[in-house]
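[1] let me see the structure of the following:
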Amino acid sequence: MHHRPFLSAVAAACMASGAAAGALAKPPVPAVSEVEQQAIRDAGTRGALLYAYDQAAWHGTDEMMAKLPDARSKVGGWIVDGPAEAPQLVFFDRDTAAPHAVFVADFRNGKLVSSRVAGPGEPALSPERRRLIAARAAATEALKAKGFQRCSAQAMNTVVLPPAAPDAPIYVYLLTPQPDMNTIPFGGHYRVAVGPDGQPGEIRPFTNSCIAMSARPPAGAKSAALVITHLLDPVPTEIHVFSSLVAHVPVMVATKDGRIWAVAGPRITPIGKIAH
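    So this is what the prediction gives:
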């Protein structure tokens, strides 16, 4: 039996408004400035880290709960760092002045490769990791103080990205959780920049409203892509990269200037432009 490619309901809406794939201009591919190319590289790197760290926290929590039965009385929080292909998850104790690891899990290429319950002689976490922990707390409080639109009654997921350079900010993401494995939330995600001094700065949303898309195709179809418009940036963001990795399909993004982008994991490619 042949399977029909399935685009999301947003794709159908685009088609109804005249922005169907057939309305895309033929090559040449739309121009991308040097500034935009750097933004694309940053989005790809951050999106891949977001996904790797979020997956490590998810699967590592299951592993920790199985090996550390009294975890709820010992664990004060967690942090993930390292490269996207080999992140390390550390659950730490309730010593706020000098936290120590109580459980450590290592991942490679999305798979758990080792884990251990930390012993009583474990050294305190490094200053770099303590800075990540402090950044999460500062960002969470700053977002609460500002007030923000929630797109789920569930607790938001948090991911902290280490600074790209010693004087660069730490980016703390507060993400709307998936209500189920077949729904991809695009709205209700926030990024808070925490400076080297530990003070939260820019708080930015990635959408103006709550948006969630089904990744489950109708019966007899297979998912080919998700399609969404994005008005806040000239190019796709790390949230589009993250969502593509979560959904395991490309995300087609139409930006406000009419350019169409294919986001396949960390790869972001301009593929056309909507004809007016």
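[2] could you use CA atoms for every contact and neighbour count after this?
    Noted.
[3] what's in contact with stretch 215-225?
    Residues from elsewhere that reach stretch 215-225, judged by CA atoms under 8 Å, 6 or more residues apart in numbering: 3-8, 182-184, 226, 247, 249-252.
[4] among the residues you listed, name the ones in strands.
    Judged by DSSP state E, the contacts of stretch 215-225 include 4-6, 183-184, 226, 251-252 as members of strands.
[5] ok, back up a step: got a winner among the contacts of stretch 215-225 for most neighbours?
    Highest neighbour count within the contacts of stretch 215-225, by other CA atoms under 10 Å: residue 251, with 27 neighbours.
[6] another sequence for comparison is provided below:
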Amino acid sequence: MAAARATDALLAASGGQPPQGLIGWIVIPEVDGQRVRFLSGEISAPQAFKDVVIDSQLKAGPVIDVAEPALSADEIAQFAARNTAAQAIGPLRCAARYNAVMLKDPEGSGWLVWLLASTTQANVVPMGGHYRFHISADGQTVEKREQLSGGCLDMDRSQAQRGGQTVGLVTNIVVAPQPLEVHVYLSLLNRLPIYAMAGDKIWEVQGARIREVTPSARR
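    Next up, the predicted model:
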């Protein structure tokens, strides 16, 4: 969300077109928000180009020209991790464009990179085609690649409506015995519940809350 807000601000400040020389972006956590740092130069030697700070309410600040183009080692590694994951996505590509999220791995020294299938169609929810990568600390090596769905699946958001009420979308999970973080992400992004069948259980994902709703599990 921070990257999307910052991109809108950047395009608005540059006449609707990406600035010349732009090669990508990274997101740097701050005390009260996130700094989206747009990069220029070569993929193998990126430099800081422009910054947009997104506050805790997801409001974008002004577009700032970066005075010091040199990136820190962590910033270089984060951008490298994104590119390393993108090159290893494999044959199952479920979307023309993928959004990337790069975070430090809380259980290791490297990076977690998610490549999330995206769409520009308002009523389409890309339920399938998402990936999680474990990348080395320098951003150069794929240590583990995880496919978060069994295949591509675009769902019609209108299927979540019944009798004028929001009921939710229903999906099957074949790669895990329970909902994954991608189902939480999709529920939050689309503001609707997702019911996931995994094994012999049924789960409800309502935003950040996951609970089992298998009939035998109800009290």
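[7] show me what counts as buried in the longest helix along the second structure.
    When the second structure is parsed with DSSP state H, its longest helix is helix 73-87. Using 16 or more other CA atoms under 10 Å as the test for burial, helix 73-87 of the second structure gives 75-86.
[8] how about stretch 174-189 of the second structure, aligned to which bit of the first structure?
    Aligning stretch 174-189 of the second structure against the first structure (TM-score structural alignment) gives residues 231-246.
[9] tell me which residues of the matching stretch come out buried.
    234-246.
[10] now those residues as a markdown table including distance to residue 76 of the first structure and secondary structure?
    Shown next, in a markdown table, are these (distance: CA to CA, whole Å; DSSP: H, G, I helix; E, B strand; the rest coil):
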| residue | distance to residue 76 of the first structure | secondary structure |
| --- | --- | --- |
| 234 | 40 | coil |
| 235 | 38 | coil |
| 236 | 35 | coil |
| 237 | 31 | coil |
| 238 | 28 | helix |
| 239 | 28 | helix |
| 240 | 31 | helix |
| 241 | 30 | helix |
| 242 | 27 | helix |
| 243 | 29 | helix |
| 244 | 31 | helix |
| 245 | 29 | helix |
| 246 | 27 | helix |
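[11] what does residue 127 of the first structure align to in the second structure?
    Residue 127 of the first structure maps onto residue 73 in the second structure, by TM-score structural alignment.
[12] separation between that match and residue 45 of the second structure?
    Counting by CA to CA, to the nearest Å, the gap between residue 73 of the second structure and residue 45 of the second structure amounts to 12 Å.
[13] repeat for residue 185 of the second structure
    32 Å.
[14] please apply the same query to residue 91 of the second structure.
    Distance of residue 91 of the second structure to residue 45 of the second structure, given as CA to CA: 28 Å.
[15] check residue 108 of the second structure too.
    25 Å.
[16] same question, residue 38 of the second structure
    To residue 45 of the second structure, residue 38 of the second structure is 13 Å away according to CA to CA.
[17] so between those two, which is more surrounded?
    Applying other CA under 10 Å to residue 38 of the second structure and residue 45 shows that residue 38 carries more neighbours, namely 25 against 12.
[18] wait, what's in contact with the aligned partner of that one in the first structure?
    Applying TM-score structural alignment, one finds that residue 38 of the second structure aligns to residue 91 in the first structure. Listed by CA under 8 Å, 6+ apart, the contact set of residue 91 of the first structure reads 75-79, 101-104.
[19] give me the nearest residue to residue 91 of the first structure, chain neighbours excluded.
    Computed as CA to CA, 6 or more residues apart in numbering, the closest residue to residue 91 of the first structure that is not its neighbour in sequence is residue 78, at 4.2 Å.
[20] what's the answer for residue 10 of the second structure, then?
    residue 63 (6.3 Å).
[21] so what's the corresponding residue of the first structure for that neighbour up against?
    Matched by TM-score structural alignment, residue 63 of the second structure corresponds to residue 116 in the first structure. Residue 116 of the first structure makes contacts with 103-105, as judged by CA under 8 Å, 6+ apart.
[22] map those onto the second structure and name those still in contact.
    Retained in the second structure (both residues aligned by TM-score structural alignment, their matches' CA atoms under 8 Å) from the contacts of residue 116 of the first structure: 103-105.
[23] please flag which of those residues sit within strands.
    Short answer: these in strands (DSSP E) are 103-105.
[24] let's have these in JSON lines, adding distance to residue 209 of the first structure and neighbour count.
    Formatted as JSON lines, those follow (distance: CA to CA, whole Å; neighbours: other CA atoms under 10 Å):
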{"residue": "103", "distance to residue 209 of the first structure": "38", "neighbour count": "25"}
{"residue": "104", "distance to residue 209 of the first structure": "37", "neighbour count": "21"}
{"residue": "105", "distance to residue 209 of the first structure": "36", "neighbour count": "23"}
